[in-house]
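J.: Quick check, what structure comes out for this input:
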Amino acid sequence: MDFSITTITGLAIGGTFLLGTLVVSLIIFKSNMKFSIFMRDKGSFGESKVQKFMENYSSNLTTGYSYSNIKKMTKSFKHKIGEGGYGTVFKGILPNGRLVAVKMLEKSTENGQEFINEVATIGIIHHVNIIRLLGYCCEGSKRALVYEYMPNGSLGNLIQKENSRSLSHSLGWKKLLQIVKGIAYGIEYLHHGCDSRILHLDIKPHNILLDNDFGPKISDFGLAKLYSRADSVVQLTGGARGTIGYIAPEIFLSNLGGASHKSDVYSFGMLLLEILGLKSQNHQVTSVQNPTTSSTSSTSRSYFPGWVYEKLIQERDNPQQQLQQHDIVATEEDDGARISRKFIIVALWCIQMHPNKRPSMTRVVEMLSAENVEGIEIPPKPFFCSPPRNVDQNSYISSISNASGLPVVSDSE
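T.: Coordinates of the predicted model:
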């Protein structure tokens, strides 16, 4: 049988590419297996465990840097661009001229877990809507994480700068839809696109970074948990994880079944409401200042998504009714009205109290991509608005608010 040189060359190139793909897939699979086995060890994340991790885990997809390299690329930590619970972020530059963000982890027992989580999760995956970890430093107590640089900062900072409700005016509704869909795609990949399911546990605007074109990238995997698809829930040690106002109720209410990928769905719904400015309207919403003590008054109060839900129903049943400052669906343009209504419906589905009532992120992506908004079913009223029977409503709402820090709004407002 005769083969032309072109055919032979094509087969060789194809075989090489296939072999390379299989090798990379095997590396990622083995890395995930190593990490899963390693994380079953319930010991603390102190110095010894971090060193053990570094000895047994190596990723060919990230680069190890010395502390002197880190100092050089950040010009001795000259330009600080952010600060979080676990460390400070500095702007840096690699020898090839690429800009980077370098997070220096503070010396504490907690940063050992964050360091391992970051390196072993985003260090072995790559997705357009997930921040890319380019390298790390683990030299004694000096630990650093090197990420791609995001010139437009975080979505949280942008929301604060634009005062939420004007965000649609500065970016436009179509761009906001692209951002929201990008975030949804990223979370969907974590839940369904990896060998093991990754639960982020801290989805919020400040953990969404924006590139040159305002493309969103999910960041900060310090609280992340990696678990098998066969498991319906994941066990959390050390108490509730997440940020007040975005924590799913099952994380602090054990009778709801425990944390799962649906916990990220809940946080995504709260993020959507934040983008729309429906979590921070001071004239309508009262935030709980101290989640450890009761701050609600004796007046009857309802969980604020109930207020959003009622306004949505009003606008559905009375499309010509002008709600003035209380409207929640944009009316300036057709795109704005369609997209903002879609955001609200999706958000209300995501924040259903019971995890099994929430959609998967795959379903969320489908709803956000739907052209016909009217075809998206309006969800049930958020359960927090209707406490179980034989439970005092004020006490119930107070306990929910105190545990999660979720805003509440008076019925009379």
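
J.: going forward, measure contacts between C-alpha atoms and count neighbours the same way
T.: OK.

J.: What is the burial count for Gly64?
T.: 18 (other CA atoms under 10 Å).

J.: Enumerate every residue touching it.
T.: Going by CA atoms under 8 Å, 6 or more residues apart in numbering, Gly64 touches 135-138.

J.: Roughly how far does the residue lying closest to it once chain neighbours are set aside sit from Met54?
T.: The shortest distance from Gly64 to any non-neighbouring residue, by CA to CA, 6 or more residues apart in numbering, is to Tyr136 (5.1 Å). Counting by CA to CA, to the nearest Å, the separation of Tyr136 from Met54 is 11 Å.

J.: In contact with the most centrally placed residue in the chain, which residues?
T.: Using CA atoms, centre = their mean, the residue of the chain that lies closest to the mean C-alpha position is Ile203, 2.5 Å off. Going by CA under 8 Å, 6+ apart, Ile203 touches 218, 242, 246, 264, 267-268, 271.

J.: which secondary structure elements does the helix ranked longest in the chain contact?
T.: Secondary structure of the chain per DSSP state H: the longest helix is helix 5-39. Applying 3 or more CA pairs under 8 Å, 6 or more residues apart in numbering; DSSP states H and E, we find helix 5-39 packed against helix 110-121.

J.: The helix or strand following the helix it packs on vs helix 110-121, what angle?
T.: Next along the chain after helix 110-121, taking DSSP states H and E as the criterion, comes strand 133-139. The directions of strand 133-139 and helix 110-121 differ by 140 degrees, with axes from the mean of the first three to the mean of the last three CA atoms, to 10 degrees as the criterion.

J.: Now do whichever helix or strand comes after strand 133-139: which elements does it pack against?
T.: Sequence-wise, the next helix or strand downstream of strand 133-139 (DSSP H and E) is strand 142-148. Applying 3+ CA pairs under 8 Å, 6+ apart, one finds that strand 142-148 makes contact with strand 99-105, strand 133-139.

J.: Could I get the buried residue list for strand 142-148?
T.: In terms of neighbour count (16 or more other CA atoms under 10 Å), strand 142-148 has its buried residues at 143-148.

J.: Next: stretch 12-32.
T.: 27-29, 31-32.

J.: would you turn those into a markdown table with distance to Lys161?
T.: Formatted as a markdown table, the buried residues of stretch 12-32 follow (distance: CA to CA, whole Å):
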| residue | distance to Lys161 |
| --- | --- |
| Ile27 | 42 |
| Ile28 | 39 |
| Phe29 | 42 |
| Ser31 | 40 |
| Asn32 | 39 |
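
J.: about what we covered before: would you confirm that the residue nearest to the centre of the chain belongs to a strand?
T.: No - using DSSP: H, G, I helix; E, B strand; the rest coil, the assignment for Ile203 is coil, not a strand.

J.: want to put them side by side, so please do this one too:
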Amino acid sequence: MDLASILAATGNFSKANKLGEGGFGPVYRGVLSGGSEIAVKRLSARSLQGAAEFRNEVELIAKLQHRNLVRLLGWFADRDEKLLVYEYLPNRSLDAFLFDPSKSSKSTCMSWSTRHNIILGITRGMLYLHEDSLLKVVHRDLKASNVLLDDKMNPKISDFGMAKIFEDESGGINNTGWVVGTYGYMAPEFALEGVFSVKSDVFSFGVLLLEILSGQRNGALYLEEHHQSLIRGAWTLWIEGHAVEFMDLSLGRSFSREEARRCYHVGLLCVQENPDVRPTMSTVLLMLISDHMKLPEPAKPPLFTKLRSMPSPAQPLTARTQSRAPPHSINDVTITTIEPR
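T.: Sure thing, here's the model as predicted:
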């Protein structure tokens, strides 16, 4: 796609057309000459993501086609500009709905049936990446802000700059020495050792599933006057038999207890500390849609995400570090950590 068309569509990247800003850079709404709406991601000079991530996203997503993945329409790159052009999704990202303080105005959109549909859509999208596409892909940065919603609130997974292709059909373990992703969603083996696999994505999916149920960010839940991670809070309520108390208050009583409990159960199974006992995405889908499938009991999840004296989850961390200390639940920003030699 040529630069002139993109500039014309976005009003030369006008502030009025700016939709938001992510780890890659700002995102703009645009209208092509034929009337089609587009979303344009513009690489920021301040972004930790660079030419390699840009190329990775272009090469990967152009080869992936699924109704629950965002569609890349085109791209432009020269020395000064790097632009990704996507289909425009009017409801923006899932996090804007889940974590909006004034949820009441959107309560009809985020009903239980809508949330359940979003959970199943994300599951199918991740299953496609892990098992059903020609490329076996580990996303490595699945989170609420990377799930976009179309006009019917159907979810589409986005942002493939950190994704990796697995040559091994099993989606086996890899160790890059680099830790990339978002604290709060990272599996412990990935956050602490840089070891990732499809089961790392399963952990991120489990965190996201618990966020959809509760309407709370991981790392923003208060229980008994102690600041704890969402995972720990979910586990506490589960073993105490108070699963209903975990659900988003904006749902009231209008949700299926059985469906919600099953989703809750699956979420806890996905965030197990040992990656070998986490289910695959194909098993996750089967567990979510089968009313009669008996689910194994979850074990106590890892507590490495417990908050200590750290900035609030909304405060960005932008520096690259060389620390191997256990990470904290900061989940609004993509972090890259370089392992020391």
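
J.: Give me the aligned partner of the residue nearest to Gly64 of structure 1 over in structure 2.
T.: Using TM-score structural alignment, the equivalent of Tyr136 of structure 1 in structure 2 is Trp75.

J.: Could I get the contacting residues of its match?
T.: Counting by CA under 8 Å, 6+ apart, Trp75 of structure 2 touches 1, 58, 82-85.

J.: and in structure 1, which of these remain?
T.: Contacts conserved in structure 1 for the contacts of Trp75 of structure 2, using both residues aligned by TM-score structural alignment, their matches' CA atoms under 8 Å: 1, 58, 82-85.

J.: ok, these vs Leu285 of structure 2, which is closest?
T.: Val58 (28.2 Å; CA to CA).

J.: Show me what the closest one aligns to in structure 1.
T.: Aligned counterpart of Val58 of structure 2 in structure 1: Val119 (TM-score structural alignment).

J.: same question, Thr176 of structure 2
T.: In structure 1, Thr176 of structure 2 lands on Leu236 (TM-score structural alignment).

J.: That match - how many residues pack around it?
T.: Look at Leu236 of structure 1: counted by other CA under 10 Å, it has 12 neighbours.

J.: And the residue lying closest to it once chain neighbours are set aside, how far from Asn111 of structure 1?
T.: Leaving aside its sequence neighbours, Leu236 of structure 1 sits nearest to Ala259 (CA to CA, 6+ apart; 7.5 Å). For Ala259 of structure 1, the distance to Asn111 of structure 1 equals 22 Å [CA to CA].

J.: Look at the two and report which has more neighbours.
T.: Using other CA under 10 Å as the criterion, Ala259 of structure 1 and Asn111 rank with Ala259 on top: 25 against 22.

J.: if we can go back for a sec, let me know the next secondary structure element after the longest helix of structure 1.
T.: Next helix or strand after helix 5-39 of structure 1 toward the C-terminus (DSSP H and E): helix 47-56.

J.: which residues of structure 2 does that next one align to?
T.: Alignment of helix 47-56 of structure 1 against structure 2: no match, by TM-score structural alignment.

J.: Pull the residues that contact that helix.
T.: With CA under 8 Å, 6+ apart as the test, helix 47-56 of structure 1 has contacts from 34, 38, 43, 109, 112, 116, 141.

J.: which residue in structure 2 lines up with Leu26 of structure 1?
T.: Under the alignment (TM-score structural alignment), Leu26 of structure 1 pairs with nothing in structure 2.

J.: Give me the neighbour count for the nearest residue to Lys142 of structure 1 once chain neighbours are set aside.
T.: Nearest residue to Lys142 of structure 1 in three dimensions, chain neighbours excluded: Tyr67, at 7.0 Å (CA to CA, 6+ apart). The burial count assigned to Tyr67 of structure 1 is 17, neighbours taken as other CA under 10 Å.

J.: What lines up with Tyr67 of structure 1 in structure 2?
T.: Residue correspondence to structure 2 (TM-score structural alignment): Tyr67 of structure 1 is matched to Leu3.

J.: Glu250 of structure 1 now?
T.: Under TM-score structural alignment, Glu250 of structure 1 pairs with Glu189 in structure 2.

J.: quick one: that match from Arg324 of structure 2, how far?
T.: Plainly put, Glu189 of structure 2 is 12 Å away from Arg324 of structure 2 if you go by CA to CA.

J.: now do Ala45 of structure 2
T.: 27 Å.

J.: Please tell me how far Glu110 of structure 1 sits from Gln51 of structure 1.
T.: Distance, Glu110 of structure 1 to Gln51 of structure 1, using CA to CA: 15 Å.

J.: and what of Glu366 of structure 1?
T.: Glu366 of structure 1 is 43 Å from Gln51 of structure 1, by CA to CA.

J.: Gln235 of structure 1 too?
T.: 24 Å.

J.: circling back to that earlier point, for the helices and strands packed on strand 142-148 of structure 1, which one sits closest to Asp211 of structure 1?
T.: The closest approach between Asp211 of structure 1 and any of these, judged by CA to CA, belongs to strand 99-105 at 12.0 Å.

J.: That closest one vs helix 110-121, what angle?
T.: Using the same axes, to 10 degrees: strand 99-105 of structure 1 against helix 110-121 is 140 degrees.

J.: Could you give the residue range in structure 2 aligned to strand 99-105 of structure 1?
T.: Using TM-score structural alignment, strand 99-105 of structure 1 corresponds to residues 37-43 of structure 2.

J.: which parts of the matching stretch are buried?
T.: By neighbour count on 16+ other CA under 10 Å, the buried set for stretch 37-43 of structure 2 is 37-43.

J.: do stretch 27-38 of structure 2 as well
T.: Neighbour counts over stretch 27-38 of structure 2 (16+ other CA under 10 Å) mark 27-31, 37-38 as buried.

J.: May I see the residues you listed organised as CSV, with secondary structure and distance to Pro275 of structure 2 added?
T.: As requested, those are exported to CSV (DSSP: H, G, I helix; E, B strand; the rest coil; distance: CA to CA, whole Å):
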residue, secondary structure, distance to Pro275 of structure 2
Val27, strand, 35
Tyr28, strand, 38
Arg29, strand, 39
Gly30, strand, 42
Val31, strand, 44
Glu37, strand, 41
Ile38, strand, 38
